[in-house]
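Asker: Fold the stuff below for me.
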Amino acid sequence: MSSSYQNRQQRWIKWVMSLKRLWEFAWKGGLTLLIPLLLMIGWYAWHASKFDLSETSRMPERTVLLDRNGIEIGTIHGANRRLVEFEEIPTFLKICLFAREDARFMDHEGVDFWGLARATLRNAKDLDFTQGASTLSMQLARNTFDLREKKSLNRKFLEIAITYRIESKFSKSEILTAYLNRIYFGSGFNGIEEASLNYFGRPTSRLTKGQCALLVGIIRAPHACSPWRNLEGAVRQRDEVLDRLITTEVITPEQADAIKSQTLDLRNPNAGDLETDHGTRVLRRPLEIVLNETQITTGGLEVITSIDFQLQRKLEKLVQETSIPDGCQMASIAIDPRNGDLLGVVGCREKKPTGFNRALDSHRDLGPLMIEPLIGTIALERGHLPIVGNPVATGRQLQAQDAIQLLKRFGFEGTFGKGEDLYRGTLSVSPLELAIAYATLLQNGSRPMPVFVRELIQKERTLFSRPAASFPAFADHSRLKKIPDFISGLSLPGTDHWAASLSPEKVIVVWIGYDNPKPFNLSLRESQRLKADLLRIAR
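Answerer: Down below sits the predicted model:
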C-alpha cells in the first residue's frame, strides 16, 4: 500500500472523527439550550395562565339613560365607553386598521414572527426598544391586563404567552371587536363607539371612510393627535393611513384623494350635548337605590326612565329664562297624574346643577291660594262643603288634628302650622309633594306613587320593572266640583311664589324664592308671562 493512500485514509478518518465530535457537540449543546428554553416557555405559560381571559371582552361602559319615548337623555356610571358588535364595524375601518397596525392579523396565531424579527433587528441596531412589533392580539393583551412596565423582554414574553391564550380561546372577530371597544382614542373617550359619537356625532356603523382612517390613525398617539386637541396632527395621521393603503394597493391614489377631500364633520367640543344635565343628575339618586355597587361601577345598563326629554328641556328653559329678582332661585317639577311618572325636574337656575335639588328637597310654605283646593278636598272627605275663596272658613269645619292627618294623605311630611294658620297655607312642602297632591285631585283621590325609573335592562334582559302604583287617599265623594287648570299665589310672609298648571296628562309646579327666605315681589307682567308659559308647556 502506497504512503499516499495511507495519508488519504488517515485524513478521511480524521475528517469523520471531527464530524462526529461536531455532531456530538451540537447535539449536546442543543439539548443544553433546549432544556432552559422549555423551562422558560413553561414558566411564562404558567404565569399567563393566572390571567382571566374573560376580562378581554368584559369592560366597564356607560349606563345609558332613555326617556319614556326612547330618546337618549344622557349617560352615567361606568367608564366613558360604549360597546359595539362586530357587525357594526365598517369594512373600511377594518381594512385601515389591518394596514396600519397588523397586516397579517387574519393569518397569524397572535404573533407576527416576520414583524418581530424586523423589530428585533431594528432594536439591536438602535441599542434600545424602539420598535415593539405588537399585533392587535398582543395590544389587546397589554391593554386588558395593564402590562405597562417599561418595554423589556420580560414584558414581551409574558405578553406573547397571554396572546397565545387569547388566540386559542377567541375568534378573530371577537378579538378585533374587543380591541376596538377597549383602546383609548383621546379626549377621555374609551372605545370606538364613544369616540365616534363624540368626535363626529354618529355611531361607528355610519362613519365615513375619511373618519374611519382618522380614528385608526390616532390610535398610536391618541392624546397628542386628538382631533379636538390637534386637528392638523389627526389629519396627518389619517393621510398616513391612506398612503399605506395606496402602498399595499388596496386603493388608488385617486381614491385616496377623494377620501381626503371629504369633510370630516367634526363636532365642536364646546357645543352643547344632547343630554340634559338636570335630568341626568336627578336620576343618580333613584338609580343608586336600585343598583348594587357592581352595577354602578361596571355600568353597561339601559335605563328607561319616566323623564320626557322634550318637556324637560322646556322646563329648563323656563327656569333659566324667567325674569326674577337677583339672587332668587327657581325650581320646577312635572308629573303624570295617571301613573306617577316624573316627566321633568329642574332643581335650580344654573345650567350645571349642584347637589341640592330644590324641586325635591326644599320645603317652603304654601299660602292660602295654593292650599285652598286641598282644604276643600279634606272638608268633602268629612262631609263638609268647601266655602269657595275662603279656605280658613272651610277649615274651621274640621278638627285641627284631623285636618293634619287628612293632609298627610296627600303625601305631605313637612311642618304643619297651628290653628287657622294651617288653613292659610302655613304648611311646609316641597314642589314634588305639591305636584303629587294636585295629581291626587285629578285622579279622584287616588295618590300616584312617583316614578323615576321604569325599567332596567342589561343585554336585552330586564333586571327591574316598575309598574304604576297608587294609594287610595280619598273617597270618590271628596272630588271637587271644579278643579282649576292654573293656580298661583304667595306664602303668607311673601317669601315664596308658587304656580301650578293642572291637566289630565301632567301637573307642573313652579317655586320661586330666596334660599334664605325674604319677601320679594314678582311683577304682574312676569306673573302673567309665567302663567302663559306654564299653560303652553302643559298643552
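
Asker: contacts, neighbours, all on C-alpha from now
Answerer: Noted.

Asker: Okay, helices next: where are they in the stretch 351-500 of the chain?
Answerer: Secondary structure of the stretch 351-500 of the chain (DSSP state H, counting those that start in this stretch): helices at 358-361, 368-381, 391-395, 400-408, 431-442.

Asker: Let me have these in TSV, adding mean neighbour count and distance to residue 186 as columns.
Answerer: Converted to TSV, the helices of the stretch 351-500 of the chain look like this (neighbours: other CA atoms under 10 Å; distance: least, CA to CA, whole Å):
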stretch	mean neighbour count	distance to residue 186
helix 358-361	20	37
helix 368-381	23	53
helix 391-395	21	62
helix 400-408	16	54
helix 431-442	26	41
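
Asker: For those, give me CSV that also has distance to residue 471.
Answerer: Shown next, in CSV, are those (distance: least, CA to CA, whole Å):
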stretch, distance to residue 471
helix 358-361, 20
helix 368-381, 16
helix 391-395, 24
helix 400-408, 12
helix 431-442, 9
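
Asker: And stretch 105-122, what's buried?
Answerer: 105, 109-112, 115-116, 119-120, 122 (16 or more other CA atoms under 10 Å).

Asker: who wins for proximity to residue 536 among the helices of the stretch 351-500 of the chain?
Answerer: Of all the helices of the stretch 351-500 of the chain, it is helix 431-442 that lies closest to residue 536, at 17.7 Å by CA to CA.

Asker: what's the closest one packed up against?
Answerer: strand 329-335, helix 358-361, helix 368-381, strand 446-448, strand 496-502, strand 507-513 (3 or more CA pairs under 8 Å, 6 or more residues apart in numbering; DSSP states H and E).

Asker: To residue 3, which of these lies closest?
Answerer: Nearest to residue 3, of these and by CA to CA, is helix 358-361 at 117.1 Å.

Asker: show me the contacts for residue 45.
Answerer: Residue 45 makes contact with 158, 161-162 under the criterion CA atoms under 8 Å, 6 or more residues apart in numbering.

Asker: so which of the residues you listed comes closest to residue 392?
Answerer: Using CA to CA, these come closest to residue 392 at residue 162, 79.0 Å.

Asker: how about this one, so we can line them up?
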Amino acid sequence: MFSRTVRRRIKKILLWLEIALIVLLGAAVGIVAGAIYQLSKTLPPEQILASYRPPEGTTVWSSDGVLLAKLTTEYREPVKLEKIPQHLQDAVIAIEDARFYQHSGFDLKGLFRALVQNLRGGDLTGQGGSTITQQLARNIYLTQQKTLARKIKEILLAVQIERKWTKRQILETYLNQVYFGSGAYGVQAAARVYFGKDVGELTLAEAATLAGLPQRPSELSPYTALERDGNLDRTIHRRNVVLQRMVETGKITPAEAQRAMQEPLRLAHRSSPQLGGYLRAKHFADYVVSYLRGKYGEDRVFKGGLKVVTTLNYKMQRAAEAAAREAYRRYGRSYGFSEVALVAIDPHTGYIRAMVGSVHEPYRQHQFNCAVQAIRQPGSAFKFFVYATALEKGWHLGRTVSGYVRPIRDGDKWWSPGGVGNRGTYSLIGAFAASINGAAVNLAMQVGLDDVVEMAYRLGIKQRLLAVPSLALGSCGVTPLEMASAFGVVPANGRRAEPLAVLTVTDSDGTLLESNKPLVRDLKLSPRTIDGLIRLTRAVVTSGTGRRAGVVPNAHGKTGTTNDNTDVWFVGFTPELATAVWVGNRDNTPMRSASFGGTVAAPIWADFMREAIRLAPKRRLPELPRGLRVTEAQPRERTEGDARETLRVRVCVESQELARRACPAVETKEYLRGQQPTGYCTLHGRPPPRDEPPPDDP
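Answerer: This is a model prediction of the structure:
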C-alpha cells in the first residue's frame, strides 16, 4: 500500500486532472456552442420560413384551354394535403420517417433504428436517417453537400421549422417539394409523369411506388430502370419494401400489401416525357414568353406560378401547321423552298389566332420565328398600299393608268419595272388584279411616293420605308405579322386593331395581374376607300393572280413575288380573319422559276382558311353607307343642266370598266361627265392573266 504522503500526491494529481478535464470539456462545449451559434446566424430569418412557398412554373394556355408551354426550372404542381390520398401520406411517412408525428425535428432514436434495419437488410441506403423535417430544411434552404457544418445547420433548421409550422404544414410542403425523379417535383407532378393521372386517383401500389423514389430518385425512377436495365425489377423491389414497411407500422394489413405487390406497374409513358418548355405552337409560345420576360422578369416567369391565357386558337393553329407542313412536304423540293411562315389575326380585335414561324423540327434547332422576325420583301403584295393611297385621294376603280414607265435614272443607271403587260392602259381594278408592275409604279408616282409611305405606316407597317419608285413593287422589308395586320383594316371597316397575344395574366394566388382588351384605332379612311379595296382584292381572287385562293368563301387578297423568286406571298382576308403567308428560303436562295405567290403561297392560305373560318364567328364585310352607295339609276325627270353634268353607263361589277358580254355581273352607274370609265373590261374580254408575273426588284 501507498504511504499517506503518496496517497495525498495521487489525490492532488487526480484533482488537477479532473479540473483540467472539466476545463477542457467546458472549452470544447464552448467551442461547439460557439460554432453552433455562428452557424445559426447563417440560417434564414424566421419571416422567410413562415412565408416560404415552393417555386411554381408559369403556364401558357391557348384561348380554347390547351396548354402551350410550362416554364419552370422544376416541374411542380402544388396541391393541398387534403387532396393527397392518405395511403400516399402513410407510405411516405413509413419509409422516410416513421416517428414523424412524435419527434421535434431531429430523431436520434429513429436514426439508430434506421441504421439497425439497414444493417440487418444488408442495404445501408434502405431507410433514411434524416427526418422529413430535416429533408425539407435541406431541400429548401441548404445545399446537398455532405459536410458536418451542413448537417448541423440541417438539424438546427429542422428544429426551427418544427417550432413555427404544424405537422400538416410540414408534410404538405414536403410532399410538394421533394424530387421524385424524371424531372417531377412533388406528388402531383410525379403522379402525372409516371401514371398519367391526378394524385388523388393513385392506387395503393402506385402510391408505394412513388413513396420509394425520393431516397434515390435518379436511380429508382421507373424510366431510368427501363432505359438502363430493360425492366422494372429495381423499382418494383423498392415498392415492395415500402409496402412491407407500411405493414410494420400498422398502416395496412399483410393481405392489402400482398394484393398491392401483385399489381402490375403500368406507366403512362415508355420514357421520361417532356415536362416543360414549349409544348405546342412553339414559336407563338416563345413570342409570348419574350413579352412576359420583358414585363415581369426572368425569375418571376420561371418561378412565380403565373397563368397566362393567350389569344391563340389551338384548333386554328393545328390547321395552320398542317397546311404549312403539308405544302413543304409535297412541294418544297419541286419549287425549291425550305421555309413557310403563316400568321392569322382577328381583324376586329387584333387577336393572333394562329402563328407558324417555321415548318421544321426540333424547335431548339429552328427557333427563328419567320412570322415576326423575318423581314422580307413583299413584292407585289405591297401594291395594296399604293392603291389604297389612290382610293383615299379620290381615284375610282374605273379610272385608267398606263402600264408603261419611262426609264428612271437611279444614280448612274436607268431603271424600269419588269413583268408583263407594261405597254397597255388599264383600269385600276384591272391593273391590280393582273398585278401590272408598270401601272403600280406610275400610280405610286402620280399619287405621291411620300403619301404611299404614310399610308403603309398608317395601316400598320413598322419597318423603315424609302420613298423610291421601286417601293410600289415591294422593294422594302416587312414581316408577315405586319402584312396580316394591315390587310385586316379592310374587313374591320377602316379600324386597325393592334396585334395582341396575351389576354390575361394571373399569379399563383389567382390575383389578376393583367387583362388586355383590344386596342383599336379608327384610321378615318373614306368608306369609298374601304369599298374599293374590297373590290380590288376580290378581283385578284376571282379573275386575277390569286385565283387558287378562290376556293375559300368570300376570299380577298393580293399575291406577291420578288425578283428572282426569292420571296412569294399571299396576304388576304375574309370577314372573319386576316392571314399572311410567306414562302421562301432564309438564305435568299432563289426558288424555281414557276414559284409565284399565286402558285405557292395562295394554296397554303386557302388550305388554312377553309378550316379556320369554320372556327370563327361569322361576320360580314363592311358596305358603303346608303347615302354613298351607287345603285342602278332610277328613272326620274331630268333637267337640261342634269344632262350636261351626269351620264349613266353599264359597267362590270368586278372591273368597274365598261361592260362586255362576257362579264358575269353588270350594273348601271351614274358618273359625273368626264369621270366615267372609257375602256372595256380587261378581266373578262381577254385571256386571264398569269398567276403572277415576277416583278423586277431593283
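
Asker: And the TM-score between these chains?
Answerer: The TM-score (TM-score structural alignment, normalised by the length of structure 1) is 0.84; 513 aligned residues with a CA RMSD of 3.5 Å.

Asker: related to what we said a few turns ago, please name whichever of the helices and strands packed on helix 431-442 of structure 1 is nearest to residue 68 of structure 1.
Answerer: Of all those, strand 329-335 comes closest under CA to CA, at 12.5 Å.

Asker: Over which residues of structure 2 does stretch 196-211 of structure 1 lie when aligned?
Answerer: Here stretch 196-211 of structure 1 aligns to structure 2 at residues 191-206, judged by TM-score structural alignment.

Asker: Buried residues of the matching stretch, list them for me.
Answerer: 191-196, 198-200, 202, 204-206.

Asker: And those, which two are furthest apart?
Answerer: 193 and 204 (17.0 Å).

Asker: ok so, going back, turn the buried residues of stretch 191-206 of structure 2 into TSV, columns for distance to residue 520 of structure 2.
Answerer: Shown next, in TSV, are those (distance: CA to CA, whole Å):
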residue	distance to residue 520 of structure 2
191	45
192	42
193	43
194	47
195	47
196	43
198	42
199	45
200	46
202	50
204	56
205	57
206	53
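
Asker: Now intersect those residues with the helices, please.
Answerer: 191-195, 204-206 (DSSP state H).

Asker: Out of those, which is nearest to residue 646 of structure 2?
Answerer: For these, the nearest to residue 646 of structure 2 is residue 192 (76.5 Å; CA to CA).

Asker: Contact partners for that closest one?
Answerer: Contacts of residue 192 of structure 2 (CA under 8 Å, 6+ apart): 198-199, 268.

Asker: thought residue 247 of structure 2 was touching residue 258?
Answerer: No: here residue 247 of structure 2 does not reach residue 258: they are 10.1 Å apart, not a contact under CA atoms under 8 Å.

Asker: Looking at those two, which one has more neighbours?
Answerer: A side-by-side neighbour count of residue 247 of structure 2 and residue 258, using other CA atoms under 10 Å, places residue 247 first with 18 against 14.

Asker: Can you get me the start-to-end distance on the match of stretch 196-211 of structure 1?
Answerer: 8 Å (CA to CA, to the nearest Å).

Asker: now swap in stretch 421-433 of structure 1 and tell me
Answerer: OK, stretch 421-433 of structure 1 end separation, CA to CA: 19 Å.

Asker: Structure 1: which residue goes with residue 346 of structure 2?
Answerer: Looks like residue 346 of structure 2 aligns to residue 336 there (TM-score structural alignment).

Asker: Not counting sequence-adjacent ones, nearest residue to that match?
Answerer: Excluding the flanking residues, the one nearest residue 336 of structure 1 by CA to CA, 6 or more residues apart in numbering is residue 506, at 4.5 Å.

Asker: Pretty sure the one you found sits against residue 535.
Answerer: No: if you go by CA under 8 Å, residue 506 of structure 1 and residue 535 don't touch, sitting 10.7 Å apart.

Asker: When the two are compared, which one has more neighbours?
Answerer: Neighbour totals were compared for residue 506 of structure 1 and residue 535, and residue 506 leads with 24 against 17 (other CA under 10 Å).

Asker: The corresponding residue of structure 2 for that one and residue 346 of structure 2: what is the separation?
Answerer: In structure 2, the residue paired with residue 506 of structure 1 is residue 577, using TM-score structural alignment. Computed as CA to CA, the residue 577 of structure 2 to residue 346 of structure 2 distance reads 5 Å.

Asker: One more: residue 147 of structure 2?
Answerer: 60 Å.

Asker: more crowded one of the two?
Answerer: Neighbours per residue, other CA under 10 Å: of residue 147 of structure 2 and residue 346, the larger number sits with residue 346, 27 against 10.

Asker: Which residue, other than its chain neighbours, is closest to residue 237 of structure 1?
Answerer: residue 217 (4.6 Å).

Asker: so that neighbour touches residue 244, yeah?
Answerer: No: Residue 217 of structure 1 is beyond contact range of residue 244, at 10.8 Å (criterion: CA under 8 Å).

Asker: Could you pull out the residues contacting both of these two?
Answerer: Shared contacts of residue 217 of structure 1 and residue 244, counting by CA under 8 Å, 6+ apart, come down to residue 100.

Asker: Neighbour count for these two, which is higher?
Answerer: residue 217 (27 against 15).

Asker: Report how many residues lie close to the equivalent of residue 490 of structure 1 over in structure 2.
Answerer: Superposed on structure 2 with TM-score structural alignment, residue 490 of structure 1 falls opposite residue 560. Using other CA under 10 Å, residue 560 of structure 2 has 32 other residues around it.
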